[in-house]
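Colleague: mind looking at a prediction? Sequence and model below.
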Amino acid sequence: MNTGIIIGKDRSGQPCTIDMEELLATRLLVQGNSGSGKSHLLRRLLEESADMVQQVVIDPEGDFTSLADVFSHIVIDGAAHSVAEIEALARRVREHRASVVLALEGLDVEQQIRCAAQFIGAMFDAPREHWYPALVVVDEAQMFAPAVSGEISEDTRRLSMNAMTNLMCRGRKRGLAGIVATQRLAKLAKNVAAEASNFLMGRTFLDIDMIRAADLLGMERRQAEQIRDLDRGSFLGLGPAITRRPLSIHIGPTRTGTKRNASGLMPLPDAKPAEMEALLHAELEIEAAPPPVDRPVPAPPPEDLSRNLDILDTSPAPAEAKPADSDGPGNDGPSQQDIARSALRALAADPSSTYQSASNLFQSFLTKCRAAGAHAVGMDMEQFRREFAFALAGIDRLDDAQQHTAQQMAAHVDSDILAPYLVIIRSAFEGKDAPDTDELAAAYGTSSPGRIRRLLDHIETLGLIVIREEYGGGRSLLVPGIDPNIEPNIEPNAEVQTV
């Protein structure tokens, strides 16, 4: 059986081959700067060997998904699966000998690294009966096996380095032949690069990369200059699967191409400056507008709670007439509702109140009421928490219509976040900037700006506000249903500035 594939031609026009059976045992390292033809080389190798051996491509940029248009490759979208699903897919890839492209372009860099490491690790740990021969091509390998720690977490780096080291060092016995491609040899971990016995070195301009490439090719350092002079698509090859002496190879054509190519020149649009300016600014405010907020219809509150939510806003029932001969006190003093309101205001005015537990506050409230002569305010702790939130936010500063609107909007908001939400509502009605971090922190009972940011993000997920980031580092809050300049029953969005 002929196990060789033609990868290109040498300078004399003779075909250059790669022995795939030998490559499976000795692995391959490809190096070349951006634009040197590195991806084209990998594509040629994959196309020519597609009918010979199973192929697994780790593709961080989505460059190789077009292989599925011509060959039997299956594209796996890394962004569409959980960790458990990625590992299960990797095991099935080994079991069924499927050729796949793991497309990672939908993930950020750290997620790409973790997803690739989990996929390779699961293939490496496959049962012995599934140890079939397979090429594992890792493009942009300097991401997955960096020479030094970068901006990714140490846990992610350790996970990825372990997977790549297993692939290149111990993968051969499990049938896995690693092909790693990198733009910079200096950025690739040496213990990963050193395990390859075959090399295809493309054009590079940095001295440190040229010297390291020359060392791997067994060339003297003064000969390293020829690496800088290579044409696009030309590589210096060396290794038991390619040639025993360094050989310049020009890579042949491919049948598939990238999904997109923005590297070539194309005619510029012929629109005049005024027309182009109009195109750029047409309906800009519509495109930049925040998405509409879908506020779910909440279930009605329990009957006993809804009946008593406004207990402090109702007039007390008239007291029964006392007998003329009664020696008890008269009814000229403040009502129980007035006493309860005063107790709530006193608690709200105490800066330390919001840092106490709800149960302690409730006991303090009842004690103040009893001390003032109100022994039956008719409120449980949940009702107290809500009424305390209204007092803390200063909703009584608003007019009656605005207070009524605030009560409607807050009727189904959880009491844990009610106070800061009411502070935002009050500020919107007053036409002021949104409360600063300290004001929101006081309402929420925290001294952490980070908790306030997370609180606002949580309120946004509930559909109560919409947050828009500003270039200056500030944030705009859109509060659906409130604008101080219109009737409160109309529901436009009011923009409130915050930091």
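Modeller: Done, it's in. Numbers count the residues shown, from 1 in each chain.

Colleague: C-alpha only now, for contacts and for neighbours.
Modeller: Fine.

Colleague: wait, G32 sits on L206?
Modeller: No: proximity of G32 to L206 does not meet the contact threshold set by Cα atoms under 8 Å, at 11.1 Å.

Colleague: neighbour count winner among these two?
Modeller: Legend: neighbour count by other Cα atoms under 10 Å for G32 and L206, higher for G32 (27 against 12).

Colleague: ok, structure two:
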Amino acid sequence: MKVDIDMGTTATHDAAKLDIEELLATRLLVQGNSGSGKSHLLRRLLEQSAKWVQQVVVDPEGDFVTLADAFGHIVVDADRSEGELIGIANRIRQHRVSCVLTLEGLEIDDQMRAAATFLNALFDADREFWFPVLVVVDEAQMFAPAAGGEVAEDARRASLGAMTNLMCRGRKRGLAGVIATQRLAKLAKNVAAEASNFLMGRTFLDIDMARAADLLGMDRRQAEQFRDLQRGSFVALGPAMSRRPLKVTIGPVETGARSSSPKLMPLPDAPQDVEDLIFTPAPEDFARPPVTRRAAPQPRATTDIMEDLAHAASVQQAEPEAETPGRRPPMDAEELEVWIAETLAAITASAESAFRSDSELYQDFLMRGRMRRIAGAPLSMGEFRLRLAVARSGVDEETASGEAWQTALSLATGVTDDLQGVFLMLAKTAITAGPCPSDAEIARAYGTHSARRARRFLDWFEEQGLIVLHQDHTGKRIAAFPDLDAQTTGGNADAPLSDGNGRVEAAE
């Protein structure tokens, strides 16, 4: 049965129709910055399709609970045990009741676990209950993040797995995913890639505009139009709406969110005794229990054996040695800095150093220091890793003294230790306007022979908003750094790796 619902109007003032049956088979991705009208769009979609298809809404902020009064949705508070959520989800599918799973009031880890439990239960329902269900997930980047953040790893994995099942395997079980996100770059690619219908709203970041243009098959120069979209306007593409990019203005809705955008209103006249009014305590202030705030997650404790050994050596060397005739005098700070730079250059000059672990190289560094009779560890393990990454980047003194390189070093501190060398090599190439390194060169900078892994590194940098990848007119790869206002020239991504003697070796 073909059912078209009215989503609003097109640029030519025609009705913007959405085929619900086609949507159930092809899924939908909605993207737009905060304030672009995503929630309004989802509400319009839910209201218009409520009488035609069962709906399940995963609602992080409790904004869609107002659907209950007007359209009969059951509101499910997610603050329940895992068994309760599974049982409710099973009965939701069995009796074909529309519901809103509200996650309001839960910590982000608990929101992810509850959403994962509920979605997996919908997915694992008995075959006889595989009726069509429109599953709407607002703020999808929370439940399918592109990278790990300050959340428990088990919660992230469970949530990402549930979202992947919904978008990749849910169609045969009657589940049609509709996901909305503020940032495409923060949404896992394997989840976003399964949608065949897109509604792209206002966005300002270059990386999100580029991703949106790629998904819509538009030229990247056309991506500028996403900055100019008004609130409530979206560019639609997909078999359920239009085979060509189509600008759509979403129509009005019957229900409203409990929260709304802030509106300006005049301030009241200030009373004359305003200080007494504010600073005089009320009796209930002393009876109010203290607010317990959740502590920020602590990084996982790790023990670096080499760093412990270096610390032990520095303790043993704390007492000054008696001067011995013929023995080299101790270095001052300037001489020590020169020695560190020369030693790092010597270590990185070896062709094998790229494929040795940082711990091995740090041991080599400490050994050279002991041979030079340097007391303790000249650098900690963390400092050594960063200095090693700088040395591997091949930056010259003139470039290193520039403001762009200092910005690159600051950005590198937000990258995992193992990727700092790769990031700084790319940044140095962009600052000096050199050709973009090949996959084989990037792989060697990381210490691997895998070109596929090198391409994943670039994808991860792009997802974090650190770089933007594009191509020149000949198809060569260019890496642009928005924060540095610099980019590489075109480089052949598939170029083989040279060993410096005229021979080449291909990456795996």
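Modeller: In hand now; what should we look at? Not measured: the values here are computed from a predicted model.

Colleague: which helix or strand contains E398 of the second structure?
Modeller: helix 397-400 (DSSP states H and E).

Colleague: what does that helix contact?
Modeller: W405, Q406, K428, I431, T432 (Cα atoms under 8 Å, 6 or more residues apart in numbering).

Colleague: how many residues are close by the nearest residue to R475 of the first structure once chain neighbours are set aside?
Modeller: Once flanking residues are discounted, R475 of the first structure sits nearest to E469: 4.6 Å by Cα to Cα, 6 or more residues apart in numbering. By other Cα under 10 Å, the residues close to E469 of the first structure number 11.

Colleague: now check the second structure for the residue matching E469 of the first structure.
Modeller: When the second structure is aligned by TM-score structural alignment, no residue sits opposite E469 of the first structure.

Colleague: verify the stated contact: E469 of the first structure with S476.
Modeller: Yes: using Cα under 8 Å, E469 of the first structure is in contact with S476, at 6.4 Å.

Colleague: average gap between the helix or strand containing A88 of the first structure and the second structure?
Modeller: Using DSSP H and E, the element containing A88 of the first structure is helix 83-96. By mean Cα distance after the TM-score superposition for the first structure, the fitted helix 83-96 of the first structure averages 0.7 Å away from its aligned residues in the second structure.

Colleague: can you pull the contacts of D219 of the second structure?
Modeller: A213.

Colleague: typed the wrong thing, it's S242 of the second structure
Modeller: With Cα under 8 Å, 6+ apart, S242 of the second structure has these contacts: A236.

Colleague: ok, now E128 of the second structure?
Modeller: E128 of the second structure touches nothing, counting by Cα under 8 Å, 6+ apart.

Colleague: what's it aligned with over in the first structure?
Modeller: E128 of the second structure maps onto E129 in the first structure, by TM-score structural alignment.

Colleague: doesn't that match fall inside a helix?
Modeller: Yes: membership of E129 of the first structure in a helix is supported by DSSP: H, G, I helix; E, B strand; the rest coil.

Colleague: the first structure: matching residues for the helix holding E398 of the second structure?
Modeller: Taking TM-score structural alignment, helix 397-400 of the second structure hits no residues over in the first structure.

Colleague: so how many other residues sit close to the residue lying closest to A126 of the first structure once chain neighbours are set aside?
Modeller: Using Cα to Cα, 6+ apart and skipping the chain neighbours, the partner closest in space to A126 of the first structure is R91 (5.9 Å). When counting by other Cα under 10 Å, one arrives at 22 neighbours for R91 of the first structure.

Colleague: look at whatever residue of the first structure lines up with F204 of the second structure and give its secondary structure.
Modeller: Under the alignment (TM-score structural alignment), F204 of the second structure pairs with F205 in the first structure. Assigned by three-state DSSP, the conformation of F205 of the first structure is coil.

Colleague: could you measure from F205 of the first structure over to S34 of the first structure?
Modeller: Counting by Cα to Cα, to the nearest Å, the gap from F205 of the first structure to S34 of the first structure is 11 Å.

Colleague: now swap in I227 of the first structure and tell me
Modeller: Distance, I227 of the first structure to S34 of the first structure, by Cα to Cα: 14 Å.

Colleague: returning to what we had before: so the residue nearest to A126 of the first structure touches G121, yeah?
Modeller: No: using Cα under 8 Å, R91 of the first structure is not in contact with G121; the gap is 9.7 Å.
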